[in-house]
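> Mind looking at a prediction? Sequence and model below.
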Amino acid sequence: MKTILKSLVIAIFFVGLVSTSYAQKAATAPASAEILQDLTIVLDGTLNAINFGRVSSTTPGTIVLDANSAASNVNTGTVTNVAQFDLGGANGGVTVFYDPTVTLTSGGGLTIVMTPEVIGDAVETNRATAIPVASGSTVTLADNAFFIWVGGSIPALTAQGVGTYSGTFNISAEYN
């Protein structure tokens, strides 16, 4: 009898454990991904360099290469160029990132720090009215395109060492 009673108590215990397992709850979440065409950023074939021109080693004021219009350049040489980047991909938001400064270095190791001026517009012919694009900000592609122009400034030169100074401006973009 004791064995039957023990077996009955053990069976009731296990039945109680099984019934407590029904206290569990479950939930689900939907999962999705939107696959877009490749995002591209390409340096334009014509406006393919940031060039302040030929300037004096003692230029007294800031040298400004205006990204909107060469007519607004200050203290630059006569032959200048802004860089244009052609951004392509699916219509919608894209975040743009770029260097806050660019160090230009001469062959002799001397340096000048350039501060970029970056502007953009979804229409290539709107360069003169393009608006500033801050690094980390979102631009909107329309007709699968957005155009970015880069000029900048370098500080006044006081007995700056002569030579050709060069550096690299880095820019990238990613879908939001």
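Received it, and whenever you're ready, just let me know what you need.
> from here on, contacts and neighbour counts on C-alpha atoms
Will do.
> what are the ranges of the strands in the chain?
40-51, 63-65, 81-88, 92-98, 102-106, 111-121, 131-132, 137-141, 145-154, 165-166, 171-175 (DSSP state E).
> Identify whichever of those lies nearest to T3.
Closest approach to T3 among those (CA to CA): strand 171-175, 71.4 Å.
> Any buried residues in that closest one, and which?
When neighbours are counted by 16 or more other CA atoms under 10 Å, the buried residues of strand 171-175 are found to be A173, Y175.
> From D121, how far off is the residue most central in space within the chain?
The residue lying closest to the centre of the chain (CA atoms, centre = their mean) is F97, at 1.9 Å. In this view, F97 and D121 are 16 Å apart by CA to CA, to the nearest Å.
> Same question for L157.
32 Å.
> more crowded one of these two?
Using other CA atoms under 10 Å as the criterion, L157 and D121 rank with D121 on top: 23 against 17.
> hang on, that one packs against A130?
Yes - D121 is within contact range of A130, at 5.2 Å (criterion: CA atoms under 8 Å).
> The strands of the chain into a markdown table, with extra columns for distance to Q24?
As requested, the strands of the chain are exported to a markdown table (distance: least, CA to CA, whole Å):
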| stretch | distance to Q24 |
| --- | --- |
| strand 40-51 | 49 |
| strand 63-65 | 67 |
| strand 81-88 | 50 |
| strand 92-98 | 42 |
| strand 102-106 | 59 |
| strand 111-121 | 55 |
| strand 131-132 | 55 |
| strand 137-141 | 44 |
| strand 145-154 | 51 |
| strand 165-166 | 66 |
| strand 171-175 | 40 |
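> what about those, which gets the closest to P30?
Among the strands of the chain, strand 171-175 comes nearest to P30, with 21.5 Å by CA to CA.
> Not counting its own residues, what contacts the closest one?
Residues outside strand 171-175 that contact it (CA atoms under 8 Å, 6 or more residues apart in numbering) are L39, I41, G93, V94, T95, V96, F97, Y98, D99.
> Comparison target below:
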Amino acid sequence: MKTILKSLMMAAFFAGLGSTAYAQKTATAPASATILADLTIELDGTQNEIAFGNLSASTTGPVILDANGLANSNTGTSTNVARFDLGGADGSEVTVSFDEEVLLEGTNNASNTMTMTSQVVGTALAAEQSAAGIVEIGDTVSLVLNQGGTRGEYFLWVGGSFPALAGQNVDIYAGTFNINVEYN
């Protein structure tokens, strides 16, 4: 009888353990999204290419196309920097990413190559290219209300450089510079 009682007590004890209810806990997190004006980036109609001009195959010093338009070195006489116009929500911060280097290939012989190192400068006013500050890959810029008061703007100019061209194969070299912007 003692053994049966002991067995019943043990069974009741273990049955009670199996049916013990644990307190359930829950948590929540808020969810949100901010919808901003479309972010745009457009190549300017006039400053629409990165052009170093006509260069000598025996240029002994570095070739520099200054993005600020102030200090070109060893370039041809007819040069151009590219300008990209950003637009979006006024006061918004935008992260800028771009190709640090651009491979230029010969159009007559694709095995002829040169590597351009990019230089990017930017400012909130289109008329201030010469005073624009350096923009590094991954930098954040702020869109500033345009003169018409309808959206935020920011302007980026792109130049670049090559090392000395001594011994460079004669060819017409071309490549593509890529730039990306996104809201923070």
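Alright, I've got the coordinates. Since the structure is predicted, the reported quantities are computational estimates derived from the model, not experimental observations.
> Fetch the TM-score of the aligned pair.
The TM-score (TM-score structural alignment, normalised by the length of the first structure) is 0.87; 166 aligned residues with a CA RMSD of 2.0 Å.
> Spatially, what comes nearest to the residue nearest to the centre of the first structure if we skip its sequence neighbours?
Closest residue to F97 of the first structure in three dimensions, ignoring its sequence neighbours and counting by CA to CA, 6 or more residues apart in numbering: S135, at 4.5 Å.
> again, but for V120 of the second structure
Excluding its sequence neighbours, the residue lying closest to V120 of the second structure (CA to CA, 6+ apart) is V158, at 4.6 Å.
> Just tell me what that neighbour corresponds to in the first structure.
Per TM-score structural alignment, the equivalent position to V158 of the second structure in the first structure is V150.
> Chain neighbours aside, what residue packs nearest to the counterpart of R127 of the first structure in the second structure?
Taking TM-score structural alignment for the superposition, R127 of the first structure sits opposite Q129 in the second structure. By the measure of CA to CA, 6+ apart, the closest residue to Q129 of the second structure outside its immediate chain neighbours is N68, 5.4 Å from it.
> May I have the residues that are in contact with the aligned residue in the first structure for that neighbour?
Under the alignment (TM-score structural alignment), N68 of the second structure maps onto N68 of the first structure. Contact partners of N68 of the first structure, counting by CA under 8 Å, 6+ apart, are I119, R127, A128, T129, A130, W149.
> Leaving out sequence neighbours, find the closest residue to the corresponding residue of the first structure for F177 of the second structure.
Matched by TM-score structural alignment, F177 of the second structure corresponds to F169 in the first structure. Distances taken as CA to CA, 6+ apart put V102 closest to F169 of the first structure, at 6.1 Å, once the chain neighbours are dropped.
> number of nearby residues for that neighbour?
19.
> Hmm, it is touching T115, no?
Yes - in this structure V102 of the first structure lies within contact range of T115 using CA under 8 Å: 6.5 Å.
> Sort out which residues of stretch 144-160 of the first structure are buried, please.
Those would be A145, F146, F147, I148, W149, V150, G151, G152, S153, I154, A156, L157, for stretch 144-160 of the first structure by 16+ other CA under 10 Å.
> I'd like these written out as JSON lines, with distance to S56 of the first structure added.
JSON lines is the format used below for those (distance: CA to CA, whole Å):
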{"residue": "A145", "distance to S56 of the first structure": "39"}
{"residue": "F146", "distance to S56 of the first structure": "36"}
{"residue": "F147", "distance to S56 of the first structure": "32"}
{"residue": "I148", "distance to S56 of the first structure": "29"}
{"residue": "W149", "distance to S56 of the first structure": "25"}
{"residue": "V150", "distance to S56 of the first structure": "22"}
{"residue": "G151", "distance to S56 of the first structure": "19"}
{"residue": "G152", "distance to S56 of the first structure": "17"}
{"residue": "S153", "distance to S56 of the first structure": "15"}
{"residue": "I154", "distance to S56 of the first structure": "13"}
{"residue": "A156", "distance to S56 of the first structure": "10"}
{"residue": "L157", "distance to S56 of the first structure": "8"}
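> mind listing what Y173 of the second structure touches?
Counting by CA under 8 Å, 6+ apart, Y173 of the second structure touches L104, E105, G106, T107, N112, T113, M114.
> repeat that with 10 Å
Shown in contact with Y173 of the second structure (CA atoms under 10 Å, 6 or more residues apart in numbering): L103, L104, E105, G106, T107, N108, N109, A110, N112, T113, M114.
> cool, L143 of the second structure as well?
86-94, 123-124, 151-155 are the contacts of L143 of the second structure under CA under 10 Å, 6+ apart.
> how do those residues look in the first structure, which are kept?
Shared with the first structure under both residues aligned by TM-score structural alignment, their matches' CA atoms under 10 Å, the contacts from the contacts of L143 of the second structure are 86-89, 91-94, 123-124, 152-155.
> Please identify which pair of these lies farthest apart.
The most widely separated members of those, counting by CA to CA, are A89 and T123 (16.1 Å).
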